[in-house]
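Asker: No letters, just coordinates:
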C-alpha cells in the first residue's frame, strides 16, 4: 500500500536552519527543455525518489519586477473596508510569482510545481490562446515522484490541445485531467502505482479558472480577506464520503479504502482497476471561476503541508503583511513555508504566491469606531467571513 502520509524521518537537521542556506539555482526549473516536454520523451525511465542527502530547499525563486514598497510597520492593522468590484472596471492584471518548496520532516520530497507568468511566450504562436495569461500548478505526490512529475510536464499541453479549448475551457480542463490520468497509466516506464493531487490555476485576461483534484488549496487574497477557491477532497468530507460509498469504497480512519488520505488524485492505478471502470478514487477536478478585479491582490497555491497547520485567513494575513513590506512574492512564499515549519507541519511543503499588480498591497483605511477595538485583524476577517456566509 502507498500511504500519502509517511512517517517523519529522524536523521535531518531542523529544516529552518536550511532555509537560511544558499539556494540551489540549478534546481530552479519552471518547465523542462522544450524538446523533453513531448509525450514520447516523457516515457524515459524515471530517476526515482530523491536521495536522503538532497538539500531541503528544492527551489525558491521569484519572477517579480519589484515596485518601491512603502515604509510599513510589521504589526500594522489591516482591515477590509471595501466590497469586491462589480467587475466593470478596466483592471488589467499583471502576473508576478514566486515559489518555495521544502522537504520538511518526510524522508523524500515528492511535491512538484509549475509557474508560467506569460503563457503566450511559453506556448509560442498559437491560435488557441490569444489573451495575455498565466498558468500555475501544485502537485503533491505520494508513493513516489513519477505521477507528480508526469502531470507537471503534461497537464498544460493536455488542456490547450483539447478540442474544446478555448471555447469551452472548463470542459477542456476536466478532460485534460482525465486524459492525463489515462496517459500516465500507459507510459509503461513509469510507476503507475504512484499518485498525485493536482491543483492548477489557468488565467486568461481577467478570468481565472481553478481546478482541483485532491487536498491542495487555492486561496485568493482580496483586500486582506481570504477567499477559498477550492475544496479539500478528504475521504471523510461528507460529499466525498457519499460519492465513495456509492461506488463501493469505504472510508476507514480517514483513509480511502484504508490506504489513501485523499479522495481524488491522478495515478494510483493499483487502486483504480481497469480503465473505464467506476472507481471511488476520482481524477475528475472541481472547478471554480473568478473574474479578477482591483480588489484581488494575490493568490496562494499550497499543498496540504501548509494548510494542515495554518488557516486560509492566517496565510493571507501573513502574505499581505510581507508583500506590503518588500513586495516580493518569492520572499512571501518563503515566509509562509518558514511559518508552517515553526508550527511543526509533518509533510512536504510547496507554496506558490501569484501577485496581480506590480505594486504592493495598499494600506487600507481603518474605519472609525465609537468603541475601542480589541480583536485582531485576522479575527475581524474571520468574523466577516462568517457573517457573509449567513447572509
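Answerer: Good, I have the coordinates. Worth saying up front: this structure is predicted, and the values here are computed from it rather than measured.

Asker: Every contact and neighbour count from this point should use C-alpha atoms.
Answerer: OK.

Asker: and the next element down the chain from the host helix or strand of residue 300?
Answerer: Element membership for residue 300 (DSSP states H and E) is strand 296-302. Downstream of strand 296-302, the first helix or strand assigned by DSSP H and E is helix 304-307.

Asker: What helices and strands are in contact with that following helix?
Answerer: helix 329-342, strand 349-355 (3 or more C-alpha pairs under 8 Å, 6 or more residues apart in numbering; DSSP states H and E).

Asker: can you redo those as CSV with distance to residue 115 and mean neighbour count?
Answerer: Output for the helices and strands packed on helix 304-307, formatted as CSV (distance: least, C-alpha to C-alpha, whole Å; neighbours: other C-alpha atoms under 10 Å):
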stretch, distance to residue 115, mean neighbour count
helix 329-342, 12, 23
strand 349-355, 8, 29
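
Asker: how about the ones you listed in a markdown table, adding distance to residue 138?
Answerer: What follows is the helices and strands packed on helix 304-307, written out as a markdown table (distance: least, C-alpha to C-alpha, whole Å):
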| stretch | distance to residue 138 |
| --- | --- |
| helix 329-342 | 13 |
| strand 349-355 | 7 |
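
Asker: quick one: the helices in the protein?
Answerer: 15-19, 119-123, 146-160, 169-185, 238-246, 269-272, 304-307, 312-326, 329-342, 377-390 (DSSP state H).

Asker: about what we covered before: which residues sit against the strand holding residue 300?
Answerer: 137-138, 199, 216-223, 316, 349-357, 361 (C-alpha atoms under 8 Å, 6 or more residues apart in numbering).

Asker: With stretch 243-263 instead?
Answerer: 1-5, 214-215, 233-236, 240-241, 278-282.

Asker: Just the buried ones among the residues you listed, please.
Answerer: 2, 4, 214-215, 233-236, 240-241, 279-282 (16 or more other C-alpha atoms under 10 Å).

Asker: Let me know how buried residue 208 is, in neighbour terms.
Answerer: 18 (other C-alpha atoms under 10 Å).

Asker: what's near enough to touch it?
Answerer: 201-202, 289-292.

Asker: show me the contacts for the nearest residue to residue 241 once chain neighbours are set aside.
Answerer: Take residue 241 and drop its neighbours on the chain: the residue closest to it by C-alpha to C-alpha, 6 or more residues apart in numbering is residue 235, 5.6 Å away. By C-alpha under 8 Å, 6+ apart, residue 235 lies in contact with 241, 244, 251, 254-256, 261-263.

Asker: here comes the other one, which I'd like you to weigh against the first:
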C-alpha cells in the first residue's frame, strides 16, 4: 500500500458522493435529452460521461452486493489453501490481489508450517509450531518482500523461542527493523533511494497457544462459538489513535483538505510527520525514521502489540487482512460474510475448499464496494466449522440390512460346500422330495446372489 500516493487519487473522490446529487444528475440528464437540438457536442460528451459515472457509482448500492459471485478480480490467481490438517490447524487459505484501481500489488503473505529447530538445539523437545504473516507494503514492495522471506527466521531463531514467544517476537521484530533500515541506507549509498515500508501482522502458533503480533493497520479477528462471538486481536495503529505518543516524541499529526472535480470538499486521512504516512507503526520507511533524512526514530516505530489466546474448541478461526479489506468492511461484516459462505459450501464436506471459497467471497465483496487498495486475506481454521450433512437414518438402515443379507449368503455358501451333491444320488421318492426342496433353495440362492452382487458393487468389494 502506498500511503503517500493516496492524495493523488483525486478520481477516487468521485466514489464518495451524495445520493441526492445523483438524483439531480439524472434529472438534469433527462431534461437535456428532451432538448437535444439545443445541446452542443461538448455538452453531449459531458452528459454521456455523467451517465457512465452514475452507472459506475450504482455498483456501490448495497442491493447489488449479492452479485459478488459474478465479480471478476483483475489478474486473479486462485486462492491457495491447505490439503491436510497440521496439528491444531485444521485448514488455512490465503489470497492477495492488486484490486481494481492499482496495476501493482505490494502486499505479501507468508505461511511456514512445522518450524524446524536449529541444529545446536536438536536435543530439545519442541512443541509443534507454525507461522502466518500478512505484510502490507507501501512505497514499493522491497520491505514487504524482506519481511515475507525473513521475519519468521528473526523470531524463531531467538534463544527465547519457543519457551518465551513474546520476548522472541519483540526481539525478532527489532532486529528485522534494524537490518532492513541498514540495507535501505546501503542502497542510498549506491544512489538508489529505497523508501519502501510495510505493515506486518503475524499469527504464531506454539503448541496450543496462538500469539498475534501487529505493526500497522492490518487487522486480525477471532471467530468463536460457530460465529456467535468475535474478537479483534489487533489494534489499528493510526496517527489519531496514537496521538499522545506521537506528540510526546516530537511528531505531529495533520489532515489534508482537497476540493474534488465537483467542487466538493474531501477530507483526507490523518497523517503523521515526519513521514507523511497514514499509519503510525511500520517497518522500513527510512525517510521517516533516520535523522539524516529529517526523520525521527521515535515517532513511526516497529514495536508490535501482542495478543495471546489458547486454541480450544470454542475458537473457530482467525481472519488476517490488510486495511484494504477493512476500509470497506467492518470486522463483524467480514466474519458474517465468511460464515455465510461456509454454510453455502457445507455439502462439499471439504474444509479446505470451504475456507478457500470464503476467502474469495470476501475479496469479491470488497471489490464490489470499490476498495481503492490492494486486498489480502488469510483464514486459519482451528475446528470443523460447519456441521456436515449426516446420512439419513433410512439409508443407514438399508445399508445395515444389505450387510446382514451378505453375511447370510456367505454362511449358506459355506454350509452348501460341506453337503454331498444331490444330483449324484439315486432319485428315490424321498430323494425326489429333497431334489424339489433343493431347486427351491437354489432359486432363493440366485435371488440372494443378485442382491449380494448389488451390495458388493455399492461397497466396491
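Answerer: Sure, I can see it. Quantities reported herein were computed from a predicted structural model and do not represent experimental measurements.

Asker: Give the PyMOL command for selecting the buried subset of the contacts of residue 208 of the first structure.
Answerer: In PyMOL, a selection of the buried entries from the contacts of residue 208 of the first structure looks like this (16+ other C-alpha under 10 Å):
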select buried, resi 201+202+292
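
Asker: that older thread, alignment lookup: the residue nearest to residue 241 of the first structure to the second structure.
Answerer: Residue correspondence to the second structure (TM-score structural alignment): residue 235 of the first structure is matched to residue 239.

Asker: about what we covered before: ok, the buried ones among the contacts of stretch 243-263 of the first structure vs residue 381 of the first structure, which is closest?
Answerer: residue 215 (23.4 Å; C-alpha to C-alpha).

Asker: surely the closest one meets residue 240?
Answerer: No - in this structure, residue 215 of the first structure is not within contact of residue 240 by C-alpha atoms under 8 Å, at 11.9 Å.

Asker: hey, what's in contact with both of these two?
Answerer: 233-234.

Asker: Excluding chain neighbours, what is closest to residue 256 of the second structure?
Answerer: Per C-alpha to C-alpha, 6+ apart, closest to residue 256 of the second structure is residue 268, 4.9 Å.

Asker: Same question for residue 329 of the second structure.
Answerer: residue 366 is the one closest to residue 329 of the second structure (C-alpha to C-alpha, 6+ apart), at 7.1 Å.

Asker: That neighbour pairs with which position in the first structure?
Answerer: Looking across to the first structure (by TM-score structural alignment), residue 366 of the second structure lines up with residue 340.

Asker: what's its match in contact with, if anything?
Answerer: Counted by C-alpha under 8 Å, 6+ apart, residue 340 of the first structure has contacts 305-306, 309-310.

Asker: follow-up on the earlier one: let me know the distance separating the match of residue 235 of the first structure from residue 217 of the second structure.
Answerer: Remark: distance between residue 239 of the second structure and residue 217 of the second structure (C-alpha to C-alpha, to the nearest Å) = 10 Å.

Asker: With residue 135 of the second structure instead?
Answerer: 10 Å.

Asker: what residues are shared contacts of the two?
Answerer: 199, 322.

Asker: The residue nearest in space to the middle of the first structure - nearest residue in space that isn't next to it in sequence?
Answerer: Nearest to the geometric centre of the first structure sits residue 301, at 3.0 Å (C-alpha atoms, centre = their mean). Leaving out its chain neighbours, the residue that sits closest to residue 301 of the first structure by C-alpha to C-alpha, 6+ apart is residue 218, at 4.6 Å.

Asker: Under the alignment, what does the one you found map to in the second structure?
Answerer: Counting by TM-score structural alignment, the partner of residue 218 of the first structure is residue 220.

Asker: what does residue 110 of the first structure give?
Answerer: In the second structure, residue 110 of the first structure lands on residue 106 (TM-score structural alignment).

Asker: wait, that match sits on residue 140?
Answerer: Yes - look at residue 106 of the second structure against residue 140 with C-alpha under 8 Å: they come within range, at 6.4 Å.

Asker: What is the end-to-end distance of stretch 278-286 of the first structure?
Answerer: 18 Å.

Asker: re earlier: could you report the neighbour count for the match of residue 110 of the first structure?
Answerer: Going by other C-alpha under 10 Å, the residues that sit close to residue 106 of the second structure add up to 25.

Asker: so what's it up against?
Answerer: Residue 106 of the second structure neighbours (C-alpha under 8 Å, 6+ apart): 1, 98, 136-138, 140-141, 144, 374.

Asker: Can you tell me which of those residues lies closest to residue 412 of the second structure?
Answerer: residue 98 (68.9 Å).

Asker: so how far is residue 373 of the second structure from that closest one?
Answerer: Distance from residue 98 of the second structure to residue 373 of the second structure, by C-alpha to C-alpha: 7 Å.

Asker: between these two, who's got more neighbours?
Answerer: Between residue 98 of the second structure and residue 373, residue 373 has the larger neighbour count (other C-alpha under 10 Å), namely 27 against 21.
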